[in-house]
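S.K.: predicted model follows, preceded by the sequence.
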Amino acid sequence: MKRLGVTPGPFLALAAAWLATRALMLWLLAHSAAPLLGGGSVTREVSRLYFHWYGVLSNGAFPTQDTMWQYPPGAGPVLLAPGALPGLDYLQAFVTLTLVTDALITALLTAVGRRPGRSLMGAALWTGGVPLLLHIPLARYDVQVTALAVLCLLTLGRSPRLGGVFGALGALVKVWPALALLGTPRGRATRTAWAWSVGAGCAALALLAVLFSDPLSFLGEQSGRGVQIESLGGTLLNLARHAGWPGRVRYQYGATELVGPGVRTVAGVSLALTAAAFALLVLWRCKARRWNPATPYDTALAAVLLFTVTSRVISPQYLVWLLGLAAVCLTSRHTSQRPVAVLVLAATALSSLVFPVFYGEVTGGGWAGGLLALARVVLLAVAAVWSFVRLWHSTGPAPGPAVPTSAAGTASAMLRQLRNREPVPAVFRDDC
């Protein structure tokens, strides 16, 4: 590293932090039966539900008439993968693969952060942010999905084709990584990335349709979902119980949802807000005039924040997505999302308090749990709005040229610009 002009100190510190925090997460996973850690509910989803689906998928079919199966067909290979590790039970193999994927994300962010004009803050945010969710990331497949989105964003600038392929694969696993392609520069970069994404997605879907029956069975179950108690609408309804709202909590569709008068209306409002968020992103795309190397990263974070906040479901593992995207943003010194990343970290810490630590208070309608959940969704909502506003301003018309006060001042400004300059791939220079 010294030959490259980089001191090994930061890399050793990141490696030590990753090893220490992941060891702590494994310890929490081993003790997840404790009441404050969810009473075993976190690991039960893998050892029972995922393992059940593994058995169905092993027989060449996707789950049908299963209200819990709400995932695109690309989730199938992810859930089958633990079976390829010999000598481990399903939970052990799943956690092992999740840790390997986590290490891959950290290595990618570190490698990108080493480049001239880049930053290791992204790798630091990912390393320190994921453990804020306690042991939950190890027992959900959202780390694997996030890895595909990170790969998509980090390869877009150098190879729009490869970026498009990773985006398509991520979308087949959990839909939202398709949003990583929204910020590609206009012109050839967008046409290439989106064309390869569509082609790769169709090819992968066709292959899954040949290997498994009923690949689109998830669509019927997804449409039946209600309002999860941790969503924005669910949090407000939960607090309304103190004002006399007669609704109640019910476990259905793989989540704790609220049922009662007005729930369908709240679900409809959530869908309308999601449509409005999509319209805002389309408007931004039409109005944007300036692109820099961080624009695709910033766009992905803003888009996923908007879609997360307006969703009928905001499970704690969704914060893994936001941490990964915020980390990619922080690898670039051009990003406009630094303060948003701080809000994402704060919301992540609150998420682990909402579930699993005080989840009994939340579902029971207690004030403490309700206010914690409210603080979490408010932070996410503020982060979403602020992220979009900062994205809009960073890509708007260029400001007018500043009038130099002196030759010395102009030379000093030019030196600062050159010192902080991040190499700009040709794709950004040609299409802006």
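M.R.: Good, I have the coordinates. Residues are numbered from 1 along each chain as shown.
S.K.: please count neighbours and contacts with C-alpha atoms only from this point.
M.R.: OK.
S.K.: next, count neighbours for V6.
M.R.: 12 (other Cα atoms under 10 Å).
S.K.: I'd like the distance between it and R115.
M.R.: From V6 over to R115 the distance is 10 Å, taken as Cα to Cα, to the nearest Å.
S.K.: what's the answer for R390, then?
M.R.: Applying Cα to Cα, the value for R390 to R115 is 25 Å.
S.K.: equivalent analysis for A300, please.
M.R.: For A300 relative to R115 (Cα to Cα), the value is 22 Å.
S.K.: between these two, tell me which one has more neighbours.
M.R.: Applying other Cα under 10 Å to A300 and R115 shows that A300 carries more neighbours, namely 27 against 16.
S.K.: L148 against G163, yeah?
M.R.: No - with contact defined as Cα atoms under 8 Å, L148 does not count as touching G163 (9.4 Å).
S.K.: neighbour count winner among those two?
M.R.: Set L148 next to G163 and count neighbours by other Cα under 10 Å: G163 wins out with 28 against 24.
S.K.: biggest helix in the chain by residues?
M.R.: Ordering each helix of the chain by length in residues (DSSP state H) puts helix 367-394 first.
S.K.: below is structure B, check it against A:
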Amino acid sequence: METKGAGRSPLWLLAAWAATRAVLLLFVFRVYVFPGPDVTTDVSVIYRGWYEVLRQGTFPLDDVTWQYPPAAALAILSPAALPFLSYAHAFFTLVCLCDAMVLALLAYAGARPGRSPRGAWVWVAGVPLLGPTVYARYDLMVTAVAVAALLAGARHPRVLGALAAVGALVKVWPALLLAGAARRRAWGAAAATGAGVGLLFALSMPGAFAFLTFQRERGTEVESLGALVFHVARHFGWRGEVLLNYGSIEFLGPWVNVVSTAALALTAAAFGWLLLWRLRARELTGAVLADAALTAVLLFTVTSRVLSPQYLVWLVGLAAVCLTHRASRMTGPALMITGASFLTVLEFPLGFAHVVLSDGYGITLLVLRNGLLVAATLTAAHHLWHTTVPPRPATPLPPGRGARVVSAGGS
């Protein structure tokens, strides 16, 4: 009976993936219109505009919305691999192929001895909960690189390091995959790959690192954790504005710089905690490598002044890798991330007008979504610490002290 069930499982997994991804493709191809703002315009207008500039051998230096590391150019240029399709259709097709690759990697890893198919099911279920936005951004491509890096990391640390570096040069956050790397070879490979690829871009394309200066005047994005301060403050007379700024809808006005600075301070504190954990952690196994990566990215995400909907696909992918390990303690955080993914599609694009207006419904969605992410972060950090950091040895009592205490208690 167990063998028969195991034989059917991959077929059910593939069928569920195919059905849910067909629905996503129908939405992004505009066969059916998903309610709310059109999420595909980022690809058909913004990405396509960048594509035309990048084809000329330079970065979009006159566009402050270009806020990405140099290797992001590879994702934007990738539709050129399918010249028989329009730019947008080629992009959606390539994202779907990356999605399929992640499923194949997770299914393969989950079938190995001591592993679990739960991770593949988290991926199949979690991605479509984000709605068509997940196919209309390049974040799923980056997540595919991160998943491959973590799954290879336990046996091939150099592959982990190289892929983490490439991912970081596409969208920064994959550098956090190295948080739980036990071997120096991973860090060495990351440094060599990052330096080599970064230098190649710097020498071949002007403005490779101009993105570092394009975010100085950013406000607090309306979906972030810190934005809840201003959503509530608007009901008590706060006189700020909600504007399209640097490619996202942000709060601008009094005290925004204070909240943005507080967010940066929280991020610094989170990284300080990660460093302390890394110094004290023991037995950094393959499961811990994945658990640490998820915890680090959760910390980065919830403390950021920007928390765009597509960021959730990072967390879904890392949670899926965690749950391919039976030893992982991230089941709770994975379930919270899945719930947060569903709440994310409710707030964007379905309820985004309510979020922008800071009405009761919009605030409720953000409180629930961000609350789940905070809970997932704290739970993940708690499990990571208590499963890898040995307790401090108890301070021995002075000679004779124990006997006197017992004697006093006996009387």
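M.R.: Great, that's in hand. Predicted model only: the values in this text are computed from it and were never measured.
S.K.: so stretch 370-387 of structure 1 matches what in structure 2?
M.R.: Aligned by TM-score structural alignment, stretch 370-387 of structure 1 corresponds to residues 363-380 of structure 2.
S.K.: tell me the SS of the counterpart of F84 of structure 2 in structure 1?
M.R.: Under the alignment (TM-score structural alignment), F84 of structure 2 pairs with G87 of structure 1. Under DSSP: H, G, I helix; E, B strand; the rest coil, G87 of structure 1 falls in the coil class.
S.K.: can you count the residues close to G87 of structure 1?
M.R.: G87 of structure 1 has 9 neighbours, counted by other Cα under 10 Å.
S.K.: one more: A81 of structure 1?
M.R.: Number of residues near A81 of structure 1 (other Cα under 10 Å) recorded here: 14.
S.K.: if I've got this straight, it is in a helix?
M.R.: Yes - A81 of structure 1 forms part of a helix when assessed by three-state DSSP.
S.K.: and it, what does it touch?
M.R.: Neighbouring residues of A81 of structure 1 by Cα atoms under 8 Å, 6 or more residues apart in numbering: F94.
S.K.: element containing the alignment partner in structure 1 of V166 of structure 2?
M.R.: In structure 1, V166 of structure 2 lines up with L169, judged by TM-score structural alignment. In this structure, L169 of structure 1 sits in helix 160-174 according to DSSP states H and E.
S.K.: now do Y68 of structure 2
M.R.: Secondary structure (DSSP H and E) places Y68 of structure 2 outside all helices and strands.
S.K.: trace it over to structure 1, please.
M.R.: Superposed on structure 1 with TM-score structural alignment, Y68 of structure 2 falls opposite Y71.
S.K.: quick one, what contacts the residue nearest to that match when sequence neighbours are not counted?
M.R.: Distances taken as Cα to Cα, 6 or more residues apart in numbering place F218 nearest to Y71 of structure 1, at 5.7 Å, with adjacent residues excluded. Taking Cα under 8 Å, 6+ apart, we find F218 of structure 1 in contact with T64, W69, Q70, Y71, P72, P73.
S.K.: re the thing from before, now the match of stretch 370-387 of structure 1, how far from the centre of its chain.
M.R.: Offset of stretch 363-380 of structure 2 from its chain centre (Cα atoms, centre = their mean, to the nearest Å): 15 Å.
S.K.: again with stretch 198-211 of structure 1
M.R.: Centroid separation between stretch 198-211 of structure 1 and its chain, computed with Cα atoms, centre = their mean, is 23 Å.
S.K.: how much does it stray from structure 2?
M.R.: Once fitted to structure 2, stretch 198-211 of structure 1 is off its aligned match by 1.3 Å on average (mean Cα distance after the TM-score superposition for structure 1).
S.K.: which bit of structure 2 covers that stretch?
M.R.: Taking TM-score structural alignment as the measure, structure 2 aligns residues 191-204 with stretch 198-211 of structure 1.
S.K.: for stretch 409-417 of structure 1, same thing?
M.R.: Stretch 409-417 of structure 1 corresponds to no residues in structure 2, going by TM-score structural alignment.
S.K.: OK, contacts around the nearest residue to S394 of structure 1 once chain neighbours are set aside?
M.R.: Nearest non-adjacent residue to S394 of structure 1, counting by Cα to Cα, 6+ apart: S336, 6.8 Å away. Residues counted as contacts of S336 of structure 1 (Cα under 8 Å, 6+ apart) are D298, R390, L391, S394.
S.K.: and what of L236 of structure 1?
M.R.: With contact taken as Cα under 8 Å, 6+ apart, L236 of structure 1 is in contact with L374.
S.K.: can you tell me the helix or strand for the residue most central in space within structure 1?
M.R.: The centre of structure 1 sits closest to W321, judged by Cα atoms, centre = their mean, with a distance of 1.4 Å. Using DSSP H and E, the element containing W321 of structure 1 is helix 318-330.
S.K.: tell me the angle the next helix or strand after that helix makes with helix 367-394.
M.R.: For helix 318-330 of structure 1, the following helix or strand on the C-terminal side (DSSP H and E) is helix 338-352. Inter-element angle recorded for helix 338-352 of structure 1 and helix 367-394: 160 degrees (by axes from the mean of the first three to the mean of the last three Cα atoms, to 10 degrees).
S.K.: and the helix or strand following helix 338-352 of structure 1, how far out from the chain's middle?
M.R.: The element immediately downstream of helix 338-352 of structure 1 (helix or strand, assigned by DSSP H and E) is helix 359-363. Remark: helix 359-363 of structure 1 is offset 25 Å from the chain centroid, using Cα atoms, centre = their mean.
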